[in-house]
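Chemist: heads up, no residue letters with this:
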């Protein structure tokens, strides 16, 4: 559980509600289902329009990383590759074939299998780095749906406010309803700007950070595998991989 995400979101919402209360306003005045429907529904529609279905669904699934980040164990990967390096040095690369079949990560399984197959180190690095590049580009494209939502939400909020003002203008004959009507109209703007800056854009940034970390871990793995292919000393292989860990 990523506690800082939960604390940050709670703090942001609490600060806004507390500010509303300190100014003498009623928190209930910020609860407007119609404005929420306009902003969230309009933003969702715009994001779906800009994204292919698979990209959209992947981006939605990735949102759980904000509170439940993917497992990131540099030490486990370093330990595995260093162990493979020692085995390869003592018994040869073919002994590692059984290890490749037991790996659950498709990328690591492919890398180790190419190593066992005797692929030349330069070509091994080239193949795996191409796969990293394509994977990272796809992941970033999925994460950008939240960035897109952060761009659309404020504008949709303004649209909701204008719609509310149109309704107010239709009731000019009743001045007693104008103040409350205008207040309700601008709640849509609050929803749009608030969701964009408290939820959508921060979620996009956090997902990008996780993707960068995962890509670095893959690059670290590739460096270790190529070191084994070059016949480097196991301690050199481990040392190079530890250079990726902050």
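Modeler: Cool, the structure landed. Fair warning: this is a prediction, and the values are worked out from it, not measured in the lab.
Chemist: okay, CA-based contacts and neighbour counts for the rest of this
Modeler: OK.
Chemist: element containing the residue nearest to the spatial centre of the chain, please.
Modeler: Geometric centre of the chain, nearest residue: residue 207, 1.9 Å, by C-alpha atoms, centre = their mean. Here residue 207 sits within helix 201-229, counting by DSSP states H and E.
Chemist: which SSE is immediately downstream of that helix?
Modeler: Counting by DSSP H and E, what follows helix 201-229 is helix 234-242.
Chemist: go through that following helix and flag the buried ones.
Modeler: Using 16 or more other C-alpha atoms under 10 Å as the test for burial, helix 234-242 gives 234, 237-238, 240-241.
Chemist: again with stretch 88-96
Modeler: Those would be 88, 93, 96, for stretch 88-96 by 16+ other C-alpha under 10 Å.
Chemist: distance to residue 195 added to the buried residues of helix 234-242, as CSV?
Modeler: Formatted as CSV, these follow (distance: C-alpha to C-alpha, whole Å):
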residue, distance to residue 195
234, 50
237, 46
238, 44
240, 43
241, 40
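Chemist: out of those residues, flag the one nearest to residue 150.
Modeler: Closest to residue 150 out of the buried residues of helix 234-242 is residue 241 (36.8 Å), distances taken as C-alpha to C-alpha.
Chemist: excluding sequence neighbours, find me the nearest residue to the closest one.
Modeler: Spatial nearest neighbour of residue 241, excluding adjacent residues (C-alpha to C-alpha, 6 or more residues apart in numbering): residue 220 at 5.5 Å.
Chemist: make sure that neighbour is actually in contact with residue 244.
Modeler: Yes. Residue 220 is within contact range of residue 244, at 6.3 Å (criterion: C-alpha atoms under 8 Å).
Chemist: quick one: which of those two has more around it?
Modeler: A direct count of neighbours by other C-alpha atoms under 10 Å for residue 220 and residue 244 places residue 220 higher, at 21 against 14.
Chemist: ok, that one to residue 125 distance?
Modeler: Residue 220 is 11 Å from residue 125, where distance means C-alpha to C-alpha, to the nearest Å.
Chemist: so the helix of greatest length in the chain versus helix 201-229, what angle?
Modeler: Secondary structure of the chain read by DSSP state H shows that its longest helix is helix 121-169. When axes from the mean of the first three to the mean of the last three C-alpha atoms, to 10 degrees is applied, the directions of helix 121-169 and helix 201-229 differ by 180 degrees.
Chemist: neighbouring contacts of stretch 116-126?
Modeler: Under the criterion C-alpha atoms under 8 Å, 6 or more residues apart in numbering, residues 93-94, 96-97, 111, 114-115, 222-223, 226, 229-230 lie in contact with stretch 116-126.
Chemist: next, the one to line up against it:
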């Protein structure tokens, strides 16, 4: 399991457990299955209306992606590119093809295959740019699915609260204060569930997927840079240093971007995070 995801799950469970244990005389009062059903079923129903079926059914697969500890094979890809580049510069096409059969990254394999087929560098780069843009768009849509669910959940929580308040109005005339208080607490539970699901599940999953996309795109850009250098027959040692520097600068720039989002340009707290910022690949 992904360590950060595991830490987040454990921390959230502990937080809720401690809060309920110390703040509620009876923690079971926070269990309201009808209210939870309104939020979950309503959110899923609105999501099915908003998205095609083939996209909605991917929700559980994407949750599994967030849970897995996916590795980046950046250094492996760099070493494979350098080794293949050495063979390419020696003019041994047969050895390049044999080495290419052992490559697991399909993006890298496609680029090298185009080079040994003598495809012009401009066309290779254009194709690889298109594949990067397609992956970014596809995975941005997947993250946006969870952001949409995060917007629906509190809304259906309010709907459940309004239903509870309508029932409460009918009971006011009876003058039973105990029942009125009980109905009020149950009415508020749906809002609690909606906010909890939105901010503890849906939004964090969206951010995790965006972060994963950012890493995948950076790796693909690095591979594209290596393919371009291979096409230009740059020296393998120069290629290795350039690609290592490329990924190091990516990490530095990403950290700078994270700092600006967290603390603002002048070191003060940012007013609002940019929801559209993609983040979050695994290597092959």
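Modeler: Done, it's in. From a predicted model like this one, the values you see are computed outputs, not experimental measurements.
Chemist: most distant residue from the centre of the first structure?
Modeler: Using C-alpha atoms, centre = their mean, the residue of the first structure lying farthest from its centre is residue 173. It sits 50.1 Å away.
Chemist: so it, which of the three states?
Modeler: The three-state assignment at residue 173 of the first structure reads coil, by DSSP: H, G, I helix; E, B strand; the rest coil.
Chemist: what's the match for residue 203 of the second structure in the first structure?
Modeler: Aligned by TM-score structural alignment, residue 203 of the second structure pairs with residue 201 of the first structure.
Chemist: ok so, going back, and the buried residues of stretch 88-96 of the first structure, which of them are in helices?
Modeler: Members of the buried residues of stretch 88-96 of the first structure lying in helices (criterion: DSSP H): residue 88.
Chemist: the nearest residue to residue 207 of the first structure once chain neighbours are set aside and residue 46 of the first structure, how far apart?
Modeler: Among residues not flanking residue 207 of the first structure along the chain, residue 143 sits closest, at 6.2 Å (C-alpha to C-alpha, 6+ apart). Distance check for residue 143 of the first structure against residue 46 of the first structure: by C-alpha to C-alpha, it reads 15 Å.
Chemist: quick one: which of those two has more around it?
Modeler: The residue with more neighbours, out of residue 143 of the first structure and residue 46, is residue 143; 26 against 17, by other C-alpha under 10 Å.
Chemist: so that one makes contact with residue 206?
Modeler: No. Residue 143 of the first structure is beyond contact range of residue 206, at 9.2 Å (criterion: C-alpha under 8 Å).
Chemist: list the contacts for the nearest residue to residue 167 of the first structure once chain neighbours are set aside?
Modeler: In space, residue 167 of the first structure comes closest to residue 181 once its chain neighbours are excluded; the distance is 7.9 Å by C-alpha to C-alpha, 6+ apart. Contact partners of residue 181 of the first structure, counting by C-alpha under 8 Å, 6+ apart, are 164-165, 167-168.
Chemist: how about residue 104 of the second structure, secondary structure?
Modeler: Three-state call for residue 104 of the second structure (three-state DSSP): coil.
Chemist: separation between it and residue 110 of the second structure?
Modeler: Taken as C-alpha to C-alpha, the span from residue 104 of the second structure to residue 110 of the second structure is 11 Å.
Chemist: that older thread, nearest to residue 33 of the first structure among the buried residues of helix 234-242 of the first structure?
Modeler: Nearest to residue 33 of the first structure among the buried residues of helix 234-242 of the first structure, counting by C-alpha to C-alpha, is residue 241 at 52.4 Å.
Chemist: that closest one against residue 224, yeah?
Modeler: Yes. Using C-alpha under 8 Å, residue 241 of the first structure is in contact with residue 224, at 6.2 Å.
Chemist: joint contacts of those two?
Modeler: With C-alpha under 8 Å, 6+ apart, residue 241 of the first structure and residue 224 have common neighbours residue 78.
Chemist: about what we covered before: buried residues in the helix holding residue 207 of the first structure?
Modeler: Buried residues in helix 201-229 of the first structure, counted by 16+ other C-alpha under 10 Å: 201-208, 210-211, 214-229.
Chemist: and that helix, what does it pack onto?
Modeler: helix 74-91, helix 106-116, helix 121-169, helix 234-242 (3 or more C-alpha pairs under 8 Å, 6 or more residues apart in numbering; DSSP states H and E).
Chemist: residue contacts, the alignment partner in the first structure of residue 225 of the second structure?
Modeler: Aligning on TM-score structural alignment places residue 225 of the second structure opposite residue 223 in the first structure. If a contact means C-alpha under 8 Å, 6+ apart, then residue 223 of the first structure has 125, 237, 240-241 as its contacts.
Chemist: same deal with residue 195 of the first structure?
Modeler: Contact analysis of residue 195 of the first structure by C-alpha under 8 Å, 6+ apart lists 150, 153.
Chemist: just the element for it, please.
Modeler: Residue 195 of the first structure belongs to helix 178-195, assigned by DSSP H and E.
Chemist: and the angle for that helix with helix 121-169?
Modeler: Using the same axes, to 10 degrees, helix 178-195 of the first structure lies at 180 degrees relative to helix 121-169.
Chemist: next one: the nearest residue to residue 69 of the second structure once chain neighbours are set aside from residue 9 of the second structure, what distance?
Modeler: Leaving aside its chain neighbours, residue 69 of the second structure sits nearest to residue 2 (3.8 Å; criterion: C-alpha to C-alpha, 6+ apart). Note on residue 2 of the second structure: its distance to residue 9 of the second structure, by C-alpha to C-alpha, is 11 Å.
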